[in-house]
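Chemist: what follows is a predicted protein model with its sequence.
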Amino acid sequence: MAAIPSHFRQWFDQQDWKILPHQKAMAERYRQGLSTLLTAPTGTGKTLAGFIGSLIDIDARRPKGLHTLYISPLKALNYDIERNVVALVKALNLPVTLESRTGDTSAYRRKRQRAKPPHILLTTPESLMLLLSYPDAAEMFGSIEAVIIDEIHQVAASKRGDLIALALAQLEAYRPGYRRIGLSATVAEPDLFSMWLGPTGAPVPHLDSPGGKPPKVHILKTMEAIPYGGFMAKYAVPEIMAEIVKAKTTIVFVNTRAQAELLFQLLWEANDEALAIAIYHASLTRELRAKTQAMMAEGKLRAVVATAAIELGIDWGNVDVVIQVGAPKGVSRLLQRIGRSNHQVDVPSKAFLVPANQFEVLECEAAISAIAARHLDGDEPLPGAQDVVIQFIMNAACSAPITPHGLHDIVARSWSYHHLKYEQFEELFQFVIDGGYALRAYDRWHRLVKRDGAWVPSTPQMIQRHRQNIGVIIEAGKLKVRKIHGRGGRYLGEIEEQFGQSLSPGDTFYFGGEVLAFERIQDMTLHARASTAKEPRIPTYSGGQMPLSTFLADGVRGLLQDEDALNGLPKLVRNWLMLQARFSQLPDRKSLLVESFPRGMLFATVLYTFEGRRANQTLGMLFSRRMERLGLHPLSFTVTDYGLAITSVKAVTGESIYELLRADILSDELEEWLSESPMLKRSFRRVATIAGLVEQNHNSARKTLKQVTFSTDLIYDVLRKYDPGHVLLALTRADAERELLDLDRLTDMILNFQSHIEFRALPRPSPMSLPVILDVRTERLPGGGLEALLAQGDVETQAERMMAEVEHGLMA
């Protein structure tokens, strides 16, 4: 019997498509009952390959109940897949029912889906966990034959991946031996992802399809010189607009929502031909995003300025070219974005990179070289976070009575938690029961009670509270944005509460491609009117910065030591690096370059770490604390992905640099800083929310960030004082180290380079230091540095002298 029946093959012929080898292989593997991790380039029918075995099986057997579960990280991707698979089902007249289940699904459809599940259900990690919390979960999922996880690289290395790992283990208890199918275009370590996808000790086989032509990627040539510093690439707007004019459809990617808003305005001002251009990011309403997506698919837009919200497998129609503005930060991420253009196997995708400054030219060149060599990067799955286990324990109890041993057996079946010992799990379980020693006196944290030898939720209200707060995405407080028209108006999306609270009546800001004037905030809604102001503010968004991948950072270091690669750089950048080599030296892979030079009456120290913004931020805090201890009086520091610059009253010397970078900085200064820093409270807020200690949602209302923060700060202080060994405090520290501090990466750097430091005392700023010290994102430091500066004279005069010295360094 052929793996792909004749009427399926006829459909492929009618579309003038070839059945690709990996699609045939996936159909055959499904028929044999095998699980598979499929890696295949974008545009090679990867998603169809994942579904084809299920469609053939349903067509042949006509089963009842839920047959296939599809999980993706984006609701928009679910809707796109639903549209495409439904079109195939209708074209072949297959007896297949298919529906999506997300947070946007109506209550009526949700109830019907549980009573009469479709053959194929498309969902997100959070919606799946909600379904698993109901008493009928075992019945609903007991007939499942396959689970498809799309864009597996995007979720496996996150807490959402931990949710999926636990859900897969729970499904194994309901339906042992179901097929597990993972899909991705960009997995750097397939063996690791194969282990993550399979049950403990049973990695799924990996099928790799290298098909498809490599993309054509170039740095966009511009008339204006690439600046030393900056992050918006304003200099390239004319050339970006020219590419949009030449192409039928273009996606212009940026790395943050703030960049999307600003670049859209810059392009709109340069849009002399009044071409249809839109903006797309996650803070816009679903209706606006759906409208943009539909217009793009129908060919009604010439360009869309977008963030990562569309970089995954959504079909955006016939996109001719992708333009990445700003450095890509990762090779795999860049390939995902490039893959949005030319969804054809035999046609290479076309993309331009637009570096925002001269350092980013190096990153773009390193990414282009990696793509040519078919090298990938990306985050790898880590041992699962334990606050997610706490949420899962409560989730399982909402579905059926549980025991610690029985549930630990299920949790330990996942690769993410096979390391979790029963003693650790028992401590997490006890927290769900009563909140622990310091909290058990309060009824609100008594979530489980024992009945007939098993544990169940203490009240129906506990079940309701849990279901309203399932998930691991802890967002900053949001305000809905309503644009007022006369007495009416319409919603445009959401803006972060902190930014909204900073506005006064009459203040203007960019949002959704428009300029708005703030009027008032009422009932968690920001009301604003259209404005023609010329200098509006740009909304700020927390967590918007993407970290530079370790692989790409190493590629930049390698490029600086490759004479042939340097000769291929733009002349301006090549000259910049030649000046750096003559004036100081170029960084290399074997040592840490540190420069010190005067800035007016002050001094600057620049460390070229190439470790990403988060690790550099942490190093800046620790390094400046040790500088203060040594009497060097640090004033402020600036970080980029490539380096750290600290301004101080006294100079760092060749002797003091080794003291400043001793390995014990990771213990002494770290412990002191964390004990005083609000960072652990911020991390505790996330952990406590995921663990159900506090709720973001209560009945129909959503708590403000201020309300949640007040509650968690109070609990944090109580636990530290009365129960310092509480399990959530330990989880908070682990969460901070992994999510906020990038401590593993920083530790590796210090241990590798502490005895290999190249120190340069210079008379003025070096060419390579300029993009770091000119970065606008500077953090002022408390302490004796400012007091020492005040003792020297007028602060404004000192600042003027500093800038004059920087400008002198630029011209020299």
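Modeler: Received, thanks.

Chemist: from here on, just use CA atoms for contacts and neighbour counts.
Modeler: Noted.

Chemist: list the contacts of the residue nearest the centre of the chain.
Modeler: Compute the mean C-alpha point of the chain, and by Cα atoms, centre = their mean the closest residue is residue 546, 6.8 Å away. Contacts for residue 546 (Cα atoms under 8 Å, 6 or more residues apart in numbering) come out as 255, 329.

Chemist: residue 536 now?
Modeler: The neighbours of residue 536, taking Cα under 8 Å, 6+ apart as the test, are 507, 508, 509, 510, 515.

Chemist: OK, contacts around residue 189?
Modeler: In this structure, residue 189 makes contact with residue 380, judged by Cα under 8 Å, 6+ apart.

Chemist: distance of it relative to residue 201?
Modeler: Shown here: residue 189 relative to residue 201, a distance of 17 Å by Cα to Cα, to the nearest Å.

Chemist: same question, residue 382
Modeler: Distance check for residue 382 against residue 201: by Cα to Cα, it reads 16 Å.

Chemist: among those two, which residue is more densely surrounded?
Modeler: Set side by side, residue 382 and residue 201 show more neighbours around residue 382, with 18 against 12, by other Cα atoms under 10 Å.

Chemist: SS state for the nearest residue to that one once chain neighbours are set aside?
Modeler: Among residues not flanking residue 382 along the chain, residue 157 sits closest, at 6.1 Å (Cα to Cα, 6 or more residues apart in numbering). Going by DSSP: H, G, I helix; E, B strand; the rest coil, the secondary structure assigned to residue 157 is coil.

Chemist: neighbours of residue 450, how many?
Modeler: Counted with other Cα under 10 Å, the burial measure for residue 450 works out to 14 neighbours.

Chemist: now residue 246
Modeler: Using other Cα under 10 Å, residue 246 has 12 other residues around it.

Chemist: likewise for residue 96?
Modeler: The tally of other residues near residue 96 (other Cα under 10 Å) stands at 19.

Chemist: using the three-state scheme, assign it.
Modeler: Per three-state DSSP, the local secondary structure of residue 96 is coil.

Chemist: let's have the contacts of residue 536 in JSON lines, adding neighbour count.
Modeler: Putting the contacts of residue 536 into JSON lines (neighbours: other Cα atoms under 10 Å) gives the following:
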{"residue": "507", "neighbour count": "17"}
{"residue": "508", "neighbour count": "24"}
{"residue": "509", "neighbour count": "23"}
{"residue": "510", "neighbour count": "21"}
{"residue": "515", "neighbour count": "23"}
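
Chemist: please compare the first structure with the one that follows:
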Amino acid sequence: MAATSETLRDQFPEAFENWFASKGWSIHPHQQEMLARANEPSLMLIAPTGGGKTLAGFLPTLVDLAEQPHEGMHTLYVSPLKALAADIKRNLRTPVDEMGLNIRIEDRTGDTSYTQRRRQRADPPHILLTTPESLALMTSYEDAARTFQGLKRVVVDEIHALADSKRGDQLMLALARLQQICPDLRRVGLSATVDKPEEIAGLLAKQPDPCTILRADPGPDPDIQMLTTNEPPPWSGGGAAYAIPAVLEQIKQHNTTLIFHNTRAQAEIFFHNLWLANEEGLPIGIHHGSLDRDQRLKVEAAMVRGDLRAIVCTGSLDLGIDWGDVDLVIQIGAPKNVKRLVQRIGRANHRYNAPSKALLVPANRFEVVECTAALQAVLDQDLDGETRGPGPLDVLCQHILLRAASGPFLADDLFSEMTSVGAYTDLDRETFDACLDFCATGGYALRAYDQWQRLKQAPDGSWHLRDPRAASKIRMNAGTIQDADLLKVRMKRSRGGKPLGEVEEAFAASLLPGDTFLIGGQIVKYEGLREMTVEVSKDARKKPKVAVFSGTKFSTSTQLSQRILRLFQQHDWPELPSHTAEWLSLQRHVSRLPEPGRLLIESFPHNSRQHICVYGFAGRNAQQTLGLLLTKRMEDLGLAPLGFVSTDYATLIWGLDEVTDPSALLNRDAIHAGLEGWLAGNALIKRTFRGVATIAGLIERNTPGQRKSGRQATFSSDILYDTLLKYDPDHLLMRITREEAMRGLVDFSRIEEMLDRVEDRIDLVRLDRVTPLAAPLLLEVGKVYVGESAEERLLEEEEAALMKAAGLA
């Protein structure tokens, strides 16, 4: 029940009313509602960007602390980003200082000094701003109960960004630990973008208690459309170089523009091209996660001061930082995910009841269709999102070790605590005991090794660390973020040249002296590798030979893929540009367009090779896996494939023989068998194992005084993987690895969803030439070459032809 206006006035002190009035503000209804419901066990507020949701989350805290003194920590704020925590700290100081409130506010992240972290444990501030990783560490100390004694509220900001990741699972397990220390703890979740509110609320709540969901007025619909350009997009490619003049013109017409990209490499290349075209010298910056921290902070400070007209960025700026002068967001390339697009749109016009303005810039012809479908989804407020599976067990294992680091525990108590977390409510005791056994002994195949004998049980039944000194190692290796192995990049000078950022180790290994690449918007030349640091020098060339790194490629969501398929079924396409509508019309004329519930496969010859194009619309990872599995099936059937290439919507395979019966390739049992065989010996699954084993605590990335290099850690994990595969294939971590690979690495669930969707409705269209929809795949980068039998046949044919030409046959 909503509170009455009289009750709300009682809850809102005069000092706060006066402060709001001095700003020319009035309290929003959702802020009033958060005050009125402050004592409920858990609340989740969904409010538009600029709607004051962060202040709404903190108002009950500020009012409570203003009216009665509090010893120790009152409220804990958790953010996905260190930068966001720092930004909130600055913003909170304004009302606290201007109202003269005696409230200590501090942040605690990976950048906080050891001295300050230690002091915060002994003398915590009233409000502590932190991240999931730092919170997990704080709960692992012996004095955690004293540090958090008296804690009343936890505010989780941008909760949607945590709910989809292991960081969110880690956070919720830490909250369960805090709830044991502070039984009356209140939980608050804040978000502007939630696709499944009830599901996320279930993660936030202490089960089986419900979580109240409050929805603010969503405000006006965003002003979002496709950018009009003089030149049509190309058939293939992802750089959107054709749109540079039009983007530059938009920058000139607006105060501050954020230009989002899906990968860091694309952001670097676009920034470079934009700067070359920036003849007026407009101040433009670049921001992404691989740049040096000082450079990122400089860009953020310049944005706060309003010194930049535009900033080229990636997901590093997806969330929450309040830059009021941003009046335009440009998304380069199809967004792949409607929820992500809505989040990015919200960065513009960070004010309540002001429509966000955004422009989409498709990088190629197909992305015009995808951007159109995404636009419609945004206007329909149809956010996409996959249903999450059960809580990951590697995170649960890490939490057991962190819990042991803080002191002895009883297995029954810890099991009860963990099953109060939404993602782990269905955890059975047998699985929990298997995780506990792994933490204690390493599991069946490893229990003979002392290094994995970490826990032991006391006569009273409690579990504790076998060696108390192991606590520091456990803390050093805590966390769920698994970045690629990164090497620092510095200017070659005397020791300690200027840091520029980081590149992936595999990329650095591919460089030769003299190679050029982009980082931080400038071209540098590779000079050499010194003490795990990539040394570079400036290079004046306008075209770098190689890009900085491959970056992560998002897959188009299932919901967005289905929208594209439905859009294909229109009689004509008045909402599409004429060049794209004509392209689809030509495809329909010479072949057909893919349909929902059916699988289109085209067969055609090209460059003396037979091609098939499978339009699965299953996302890039799944289509890549499909290419691997189908070419393996073709090998087994004697069809001599040579290679394949995949995009989000199709897989193109070429070989020596024509495929006349695609149903034989798509036999579900054969595909499953092929997947199992491929996974068992694949190098990529070893990378998945490495991530799982690191999170679960089997592999130590950090030891006192040193950090393992990527190669050392890979070597260790490869040996462990091969050992377990041979002697203990059902080991807990092997089971987790297979499940992870099926979901993420190969995205096999999307292939199964596709097979379920189409059943036996497969349309093979045999043609005499390439089709408009298949043509872009011929230009796609990332081709995978396969087919030993095909190569042998080609060699035999070439040998026979040579012998015949020589008169020997």
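Modeler: All right, it came through fine. From a predicted model like this one, the values you see are computed outputs, not experimental measurements.

Chemist: what's the match for the residue nearest to the centre of structure 1 in structure 2?
Modeler: Matched across to structure 2, residue 546 of structure 1 falls on residue 554, judged by TM-score structural alignment.

Chemist: repeat for residue 557 of structure 1
Modeler: Looks like residue 557 of structure 1 aligns to residue 565 there (TM-score structural alignment).

Chemist: contacting residues for its match?
Modeler: Here residue 565 of structure 2 is in contact with 594, 595, 596 (Cα under 8 Å, 6+ apart).

Chemist: from what I see, the second one and residue 570 are in contact.
Modeler: No. Residue 595 of structure 2 lies out of contact with residue 570 (Cα atoms under 8 Å); the separation is 10.8 Å.

Chemist: more crowded one of the two?
Modeler: Between residue 595 of structure 2 and residue 570, counted using other Cα under 10 Å, residue 595 has the larger neighbour count: 18 against 9.

Chemist: how near is residue 255 of structure 1 to residue 376 of structure 1?
Modeler: From residue 255 of structure 1 over to residue 376 of structure 1 (counting by Cα to Cα), the distance is 19 Å.

Chemist: the residue mapped onto residue 586 of structure 1 from structure 2: what secondary structure?
Modeler: In the superposition onto structure 2, residue 586 of structure 1 corresponds to residue 593 when matched by TM-score structural alignment. Put simply, residue 593 of structure 2 is coil when judged by three-state DSSP.

Chemist: quick one: contacts of stretch 310-319 of structure 1?
Modeler: For stretch 310-319 of structure 1, the surrounding residues in contact (Cα under 8 Å, 6+ apart) are 42, 76-77, 80-81, 151, 248-251, 293, 296-299, 336-337, 340-343.

Chemist: matching residues in structure 2 for it?
Modeler: The alignment places stretch 310-319 of structure 1 over residues 317-326 of structure 2 (TM-score structural alignment).

Chemist: report the buried residues of that stretch.
Modeler: By 16 or more other Cα atoms under 10 Å, the buried positions in stretch 317-326 of structure 2 come out as 317, 318, 319, 320, 321, 322, 323, 324, 325, 326.

Chemist: quick check: end-to-end length of it?
Modeler: The first and last residues of stretch 317-326 of structure 2 sit 12 Å apart, counting by Cα to Cα.

Chemist: how far away is the match of residue 557 of structure 1 from residue 404 of structure 2?
Modeler: With distances defined as Cα to Cα, the gap from residue 565 of structure 2 to residue 404 of structure 2 amounts to 51 Å.

Chemist: counterpart of residue 348 of structure 1 over in structure 2?
Modeler: With TM-score structural alignment as the criterion, the equivalent of residue 348 of structure 1 in structure 2 is residue 355.

Chemist: ok, its match touching residue 220?
Modeler: Yes. Taking Cα under 8 Å as the contact criterion, residue 355 of structure 2 and residue 220 are neighbours in contact, 5.5 Å apart.

Chemist: neighbour count: these two, which is higher?
Modeler: Neighbour count, other Cα under 10 Å: between residue 355 of structure 2 and residue 220, residue 355 has more, with 19 against 12.

Chemist: against residue 341 of structure 2, how distant is the closest residue in space to that one that isn't next to it in sequence?
Modeler: In space, and not counting its chain neighbours, residue 355 of structure 2 is closest to residue 222: 4.9 Å by Cα to Cα, 6+ apart. With distances defined as Cα to Cα, the gap from residue 222 of structure 2 to residue 341 of structure 2 amounts to 11 Å.

Chemist: in terms of neighbours, single out the busier of the two.
Modeler: Summary of the neighbour comparison: residue 222 of structure 2 and residue 341, criterion other Cα under 10 Å, with residue 341 having more neighbours (22 against 18).

Chemist: so the more buried one is in which element?
Modeler: Assessed by DSSP states H and E, residue 341 of structure 2 sits inside helix 338-345.

Chemist: residues making contact with that helix?
Modeler: By Cα under 8 Å, 6+ apart, the surrounding residues in contact with helix 338-345 of structure 2 are 192-195, 222, 260, 318-319, 329, 331, 335, 356-358, 374, 377-378, 382-385, 560.

Chemist: how close does the helix or strand that that helix is followed by sit to structure 1?
Modeler: Once the chain leaves helix 338-345 of structure 2, the next helix or strand it forms, by DSSP H and E, is strand 357-361. When structure 1 is superposed, strand 357-361 of structure 2 averages 0.7 Å from its matched positions, counting by mean Cα distance after the TM-score superposition for structure 1.
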